[in-house]
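A.B. asks: Structure, please.
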Amino acid sequence: MTAQRVCALSELVQDEARRVEIDGVAMAVVLDSAGEVHAIGDTCTHGDISLSEGFIDGDTLECWAHGSAFSLRTGKPLNLPAYEPVPVFAVVIDGDDVLIDPDVKKPVG
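C.D. replies: Just a heads-up that it's a prediction; the model follows:
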């Protein structure tokens, strides 16, 4: 699959997550305070909770239900109760378009 447009960069609100879906793959897209756009899997690995409803702090996204925070760069959980990472997707900015390929995941690291 090739990268698909999910939204305009100008539609993203800094330090807020936006839920998008490509071919059944739900993602949380975040424009962080440094101006970088991230895309991670939208489902908390601790529970079936949408991460896009959570809270942004720097380069982390915290699940609103149980408080697990995930790195927007690696997908790794930074605290319990989650202990499994979420996928992190490569993001391409083309002009004002935010493009994501759900088949291209960044290595957890």
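A.B. asks: From here on, just use CA atoms for contacts and neighbour counts.
C.D. replies: OK.
A.B. asks: Check which helix or strand Glu21 maps to.
C.D. replies: Here Glu21 sits within strand 17-22, counting by DSSP states H and E.
A.B. asks: Report the next helix or strand after that strand in sequence order.
C.D. replies: Following strand 17-22 in sequence, per DSSP H and E, is strand 25-31.
A.B. asks: What residues of that next one count as buried?
C.D. replies: Buried residues in strand 25-31, defined by neighbour count with 16 or more other C-alpha atoms under 10 Å: 26-31.
A.B. asks: If we go by neighbour counts, what in the lengthiest strand in the chain is buried?
C.D. replies: For the chain, the strand reaching the highest residue count under DSSP state E is reported as strand 97-105. By 16+ other C-alpha under 10 Å, the buried positions in strand 97-105 come out as 97-102.
A.B. asks: now it: how far from the chain's centre is it?
C.D. replies: Here the centre of strand 97-105 is set off from its chain's centre by 11 Å, with C-alpha atoms, centre = their mean, to the nearest Å.
A.B. asks: before we move on, what about stretch 76-84?
C.D. replies: Relative to its chain's centre, stretch 76-84 lies at 15 Å (C-alpha atoms, centre = their mean).
A.B. asks: compare with the first, here's sequence two:
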Amino acid sequence: MIRVCSLTDLDDRKPVAFEVGAEYTPVLLVRDGDVVHALRDLCSHAEVALSEGEVTRKGVECWLHGSCFDLRTGAPSSPPATEPVDVFAVELRGDDVFVDVATTTN
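C.D. replies: Below you'll find the predicted structure:
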């Protein structure tokens, strides 16, 4: 687990991009109340940053073609994407947000 930011650095339901770890893995964090979701910050359809999109009721929406990805599973919830994006484990330790980019959950 790698410390990425403070919980107070994240606005509710606003995607934020980070590069995490020695490999500079592109990670998108989304705070939803007291829960933080971490996904690979790369659309599986168009290979653009999901962090430039917005969070809708379907998940995070890619700004380029409108594909949406579930925040919990990374599964596409609307086309044109058909492949999921990686989801990373998140751990909150007090006010600190830690992400494990070594293991994906999908």
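A.B. asks: In the second structure, what residue spans correspond to strands?
C.D. replies: For the second structure, the strands defined by DSSP E occupy 2-6, 16-20, 25-32, 35-40, 54-56, 59-61, 68-69, 76-78, 87-93, 96-104.
A.B. asks: outside of the shortest one, which residues touch it?
C.D. replies: Meaning strand 68-69 of the second structure. Identification of contacts with strand 68-69 of the second structure by C-alpha atoms under 8 Å, 6 or more residues apart in numbering yields 58-62, 75-79, 81, 84-85.
A.B. asks: about what we covered before: closest to Thr43 of the first structure among the buried residues of strand 97-105 of the first structure?
C.D. replies: Of all the buried residues of strand 97-105 of the first structure, Thr43 of the first structure sits closest to Pro102, with 14.3 Å by C-alpha to C-alpha.
A.B. asks: So which residue of the first structure lies furthest out from the middle?
C.D. replies: Relative to the centre of the first structure, the most outlying C-alpha is that of Gly95, 20.2 Å out, by C-alpha atoms, centre = their mean.
A.B. asks: sorry, back to before: would you turn the contacts of strand 68-69 of the second structure into CSV with distance to Asp11 of the second structure and neighbour count?
C.D. replies: What follows is the contacts of strand 68-69 of the second structure, written out as CSV (distance: C-alpha to C-alpha, whole Å; neighbours: other C-alpha atoms under 10 Å):
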residue, distance to Asp11 of the second structure, neighbour count
Lys58, 18, 14
Gly59, 16, 22
Val60, 14, 29
Glu61, 17, 25
Cys62, 19, 25
Ala75, 23, 20
Pro76, 23, 24
Ser77, 23, 17
Ser78, 25, 15
Pro79, 27, 13
Ala81, 26, 20
Pro84, 24, 20
Val85, 22, 24
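A.B. asks: Export those to TSV and append columns for distance to Val4 of the second structure.
C.D. replies: Output for the contacts of strand 68-69 of the second structure, formatted as TSV (distance: C-alpha to C-alpha, whole Å):
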residue	distance to Val4 of the second structure
Lys58	25
Gly59	21
Val60	20
Glu61	22
Cys62	23
Ala75	23
Pro76	25
Ser77	27
Ser78	29
Pro79	30
Ala81	28
Pro84	23
Val85	19
